[in-house]
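[1] Pasting a predicted model and its sequence here:
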Amino acid sequence: MLNPRPATPTHACRARVLRFDNHQPIWEDDGALVFGTDATGQARLLEVGSAPAVLGQYPLLPVAHWPDRIVAPGFVDLHIHYPQTDIIGSPAEGLLPWLEHYTFPAETRFADAAHAAATAEFFLDELLRNGVTTALTFCTSHPASVEAFFQAARQRQMRMMGGKVMQDRHSPDGVRDQTEQSLLDTKALLQRWHGQDRLGYAITPRFAPTSSDAQLRGAAELAARYPDTWIQSHLAENRDEVRWVAELFPLSRSYLGVYEDFGLLRQRAIYAHCIHLDTTDRQRMKACHTAAAVSPTSNLFLGSGFFDFAQADAIGMGYGLASDVGGGTSFSPFRTMLAAYFAGREGQTKQGVSLLPSQLWYRHTAGAAAALGLEGSIGNLQPGCEADCIVLNPQATPLLARRTAQADSLEELLFAMIVLGDDRLVERVMVNGQWLPG
């Protein structure tokens, strides 16, 4: 048997480097990363470690040197709605009124391919501007919205997942689909886009109340037939929603039980919010390798409640952080991590928890990648990972520069960036081995 073609190094950078080993941060104050292509042509990180040790192996390789910058993994947004970009910051009394007054009217416009394409272009550029290189994304019930999303993502060589929303009941004209056609459209889109370049398909029932039994059953059949796809939906976000689900599905043990009864719990299944769960729900999610997308800015904005980090960690349930734009109030991972810190302190337990800054960062990078079943591929800077990363400037603003200069530990440095950072902190973005202009 012939040996496979070895990876080819192409370029390197030298800076301070943040990465993760399991849940623990690894910090190199003078680190180096070597990038290259593997035998398939995929851009990957080939070497990482202390600069003298790493760069000594590649004396002729071009090296960009940024001694006062930080290279970190590209952020992974575990739940976001690209068609809701234009309704971010829209006031509402709660989740269900917000859907009625803002979400559904905005999403009807995505039957227009030109509108979908323009929004997808802006959405992906906004993600990249904020240092997000991968996202699990809701489109709308219109196939044109999915086509636009994947075409724009492929053009940017991004590792992205998304899917057509399925909602065949309790939905207004303009977004409601038909059961059989929704399944045919989902299958056709899946076959067209899943596994193309760096793209993946997510089977996407909006949430249990807006899908009939037949649609949920059909979604599960597709998920079983294509086990390397993703499943995404919403779960236990709002108490009114939970009561509605109990009325619609009286034979199911819980809201989570509805999805389990239809066969929609498995690895690569991601459910947004997961606030109003009990211990059995969390245990079932762990057992089924199903993860939660925690969306704290959205939960605070809509008054939905607080994800219970302490209970999730105690059980070992998988989860990662998500913006949930447009219910979420910012594309910025720093705003999401700060809101998660607030939510943890408030919590559902009597004392709450103080989440370590490094753990907040982990849950928005390597932890979110693990929830997606992509651990070791994205969200980290370990050898073999795909070459997506960001360069952070801790002197991006006067206050940030003043505070980070006084940080005497990694946790202090990370927390200062979480609290004070925004898109200005993200100086460069690498996607698939290429530094983007800017």
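    Yep, it's here.
[2] contacts and neighbour counts: CA atoms only from here.
    Noted.
[3] how near is residue 285 to residue 319?
    Relative to residue 319, residue 285 is positioned 10 Å away (Cα to Cα, to the nearest Å).
[4] Now do the helix or strand hosting residue 223: which elements does it pack against?
    In this assignment (DSSP states H and E), residue 223 forms part of helix 213-225. Taking 3 or more Cα pairs under 8 Å, 6 or more residues apart in numbering; DSSP states H and E as contact, the helices and strands that helix 213-225 lies on are helix 179-193, strand 199-205.
[5] Which elements pack onto the longest helix along the chain?
    Longest helix in the chain, counting residues (DSSP state H): helix 113-129. Contact analysis of helix 113-129 by 3+ Cα pairs under 8 Å, 6+ apart lists helix 143-155, strand 426-431 as its packing neighbours.
[6] Out of these, which is closest to residue 64?
    strand 426-431 (12.2 Å; Cα to Cα).
[7] Name the surrounding residues that touch the helix or strand that that closest one is followed by.
    Sequence order places strand 434-435 as the next helix or strand after strand 426-431, per DSSP H and E. Residues outside strand 434-435 that contact it (Cα atoms under 8 Å, 6 or more residues apart in numbering): 428, 429.
[8] Could you list the buried residues of the host helix or strand of residue 162?
    Using DSSP H and E, residue 162 maps to strand 159-163. Within strand 159-163, the residues scored as buried using 16 or more other Cα atoms under 10 Å are 159, 160, 161, 162, 163.
[9] and the comparison structure, right after this:
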Amino acid sequence: MTRRVVITGIGVRAPGGSGTKEFWDLLTAGRTATRRISFFDAAPFRSQVAAEADFFPEAEGFSPREIRRMDRATQFAVACTREAVADSGLEFAGVDPHRVGVSLGSAVASATSLENEYLVMADKGREWLVDPDYLSPHMFDYLSPGVMPAEVAWAAGAEGPVTMVSDGCTSGLDAVGYGVQLIREGSADVMIAGASDTPISPIVLACFDAIKATTTRNDDPEHASRPFDASRNGFVLAEGSAMFVLEEYEAAKARGAQIYAEVTGYATRCNAYHMTGLKKDGREMAEAIRAALDESRVDPTVVDYVNAHGSGTKQNDRHETAAFKIALGQHAYDVPVSSIKSMVGHSLGAIGSIEIAACALAIKHNVVPPTANLHTPDPECDLDYVPLTAREQRVDSVLTVGSGFGGFQSAMILRAPEGVKA
């Protein structure tokens, strides 16, 4: 018999807040956390806005040595892990550490620290031959993505399966999906799963400038992210992290754990078509949604809310709209759909996990987050995208999706377990 998997702990570090509560308060208020970039001088760049997180490692309890050793994305992941573990109420000392694992997702890992170290060694790029005398002793920690889940494992005392998932903007969904699978198959009893990315750096900004994927609405950063709006012109780069404690359902229920949601279905597909392009018919995403629904053994009509990828690019929003219509049929016109990227931006590999957190909280609180800045819907995006204001309604089942460069398309179904909601 396949084991059931539930979320019992959540930790979030996202733009606009310093924890899970602040994150949820921002979403339900429909506030945006997008602003002009303050981390460096962005004047030379095409896109100069981002959703930065007000994250202070000293206030999070990191020691000076930890701050020097860990990249910012790793600090985010460890801080979220600590919050998720505390939130779960699980006494990890009483769990066999070999039955506790980690599945962490990230698109660009420690790219920020790598860039910073290069700038030091090359004297801000003025020297063609870098000076190794200025090499950080922690350069390996920045170079190897596997260090990130290792740090999380050390923080949680996890000695079971530990892995890094990096497949672009679906990494956060796929890392949680992989963690769920390990518990289902019996390879672990508890998983720390989620994702972290802190990509607001000159090199990453330049990469998206080159392909014109990010917004140029630099004069109005608060309203720059406009998923499904006719005036949208690209996504807003962001940073953030969300980590979860996943447990086998019967064990969680036996200890009286708070259960946010059960992950009942997950699937991922690739369009094998283009690195950044998407077909308008949405077929690949639709197939991932169908597979996730099949694994959940539910009809599309049970879905109460769809958390869209909703990046705010022309082709993505149209692609998703088409995919929802294929996979959900007529129900696509009846179910509310929204994009939280309108408020917290697009944190690349981390956003899938941040969106899972939003979905679990939507189930807990019976509230659908809105799509901020949606004033003039694109006629080709003709579904109920919950413009501007959060909506109170019963939420028992949620579909969340992700779409990533490389052709990755992922979908997950979260449901309120029996007996959890009144």
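    Happy to help now that I have it. Remember, it's a predicted structure, so these values are computed and weren't measured experimentally.
[10] where does the TM-score land?
    The TM-score (TM-score structural alignment, normalised by the length of the second structure) is 0.35; 238 aligned residues with a Cα RMSD of 6.8 Å.
[11] so what does the strand holding residue 162 of the first structure touch, helix or strand wise?
    Counting by 3+ Cα pairs under 8 Å, 6+ apart, strand 159-163 of the first structure packs on strand 132-138, helix 143-155, strand 199-205.
[12] Give me the contact list for it.
    For strand 159-163 of the first structure, using Cα under 8 Å, 6+ apart, the contacting residues are 133-140, 146, 149-150, 153, 186, 198-204, 230.
[13] one more time with 7 Å
    Applying Cα atoms under 7 Å, 6 or more residues apart in numbering, the contact partners of strand 159-163 of the first structure are 133-139, 146, 153, 198-204.
[14] I'd like to know which elements the next helix-or-strand element following it is packed against.
    Remark: after strand 159-163 of the first structure, the chain's next helix or strand is strand 165-166, criterion DSSP H and E. Contact here means 3 or more Cα pairs under 7 Å, 6 or more residues apart in numbering; DSSP states H and E; on that basis strand 165-166 of the first structure packs against strand 199-205.
[15] one step back: residue 285 and residue 319 of the first structure: which is more packed in?
    residue 319 (29 against 26; other Cα atoms under 10 Å).
[16] so which helix or strand takes in the residue nearest to the more buried one when sequence neighbours are not counted?
    Excluding the flanking residues, the one nearest residue 319 of the first structure by Cα to Cα, 6 or more residues apart in numbering is residue 292, at 4.5 Å. Assigned by DSSP H and E, residue 292 of the first structure belongs to strand 291-294.
[17] so after the helix holding residue 223 of the first structure, what's the next helix or strand?
    In N-to-C order, the element after helix 213-225 of the first structure by DSSP H and E is strand 230-235.
[18] could you give the angle of that following strand to strand 199-205?
    40 degrees (axes from the mean of the first three to the mean of the last three Cα atoms, to 10 degrees).
[19] so after strand 230-235 of the first structure, what's the next helix or strand?
    helix 239-248.
[20] Next secondary structure after that following helix?
    Next along from helix 239-248 of the first structure, by DSSP H and E: helix 255-261.
[21] That next one - contacts with which helices or strands?
    Against helix 255-261 of the first structure (3+ Cα pairs under 7 Å, 6+ apart) you get helix 239-248.
[22] List the buried residues for the helix it packs on?
    Within helix 239-248 of the first structure, the residues that count as buried by 16+ other Cα under 10 Å are 241, 242, 245, 246.
[23] any idea what sits nearest the first one, other than its immediate chain neighbours?
    The spatially closest residue to residue 241 of the first structure, leaving aside those adjacent along the chain, is residue 96, at 7.6 Å (Cα to Cα, 6+ apart).
[24] for the second structure, longest helix please?
    helix 72-88.
[25] Beyond that one, next helix or strand please.
    In N-to-C order, the element after helix 72-88 of the second structure by DSSP H and E is strand 100-105.
[26] what's the angle between that following strand and helix 72-88?
    140 degrees.
[27] Single out the most deeply packed of the helices and strands packed on helix 213-225 of the first structure.
    Stretch with highest mean neighbour count among these: strand 199-205 (a mean of 26; mean count of other Cα atoms under 10 Å).
[28] tell me which strands and helices it is in contact with?
    Packed next to strand 199-205 of the first structure, using 3+ Cα pairs under 7 Å, 6+ apart, are strand 159-163, strand 165-166, helix 179-193, strand 230-235.
[29] Now distance to residue 401 of the first structure too, for those, in TSV please.
    Below are those laid out as TSV (distance: least, Cα to Cα, whole Å):
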stretch	distance to residue 401 of the first structure
strand 159-163	32
strand 165-166	43
helix 179-193	43
strand 230-235	39
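[30] For residue 351 of the second structure, give its distance to residue 242 of the second structure.
    8 Å.
[31] what does residue 208 of the second structure give?
    Residue 208 of the second structure is 23 Å from residue 242 of the second structure, by Cα to Cα.
[32] Would you mind telling me which of those two has the busier surroundings?
    More crowded of residue 208 of the second structure and residue 242, by other Cα under 10 Å: residue 242, with 36 against 17.
[33] can you tell me the helix or strand for that one?
    strand 240-248.
[34] Quick check: next helix or strand after that strand?
    Next along the chain from strand 240-248 of the second structure, counting by DSSP H and E, comes helix 249-254.
[35] What is the burial count for residue 64 of the second structure?
    Close neighbours of residue 64 of the second structure, defined as other Cα under 10 Å, add up to 10.
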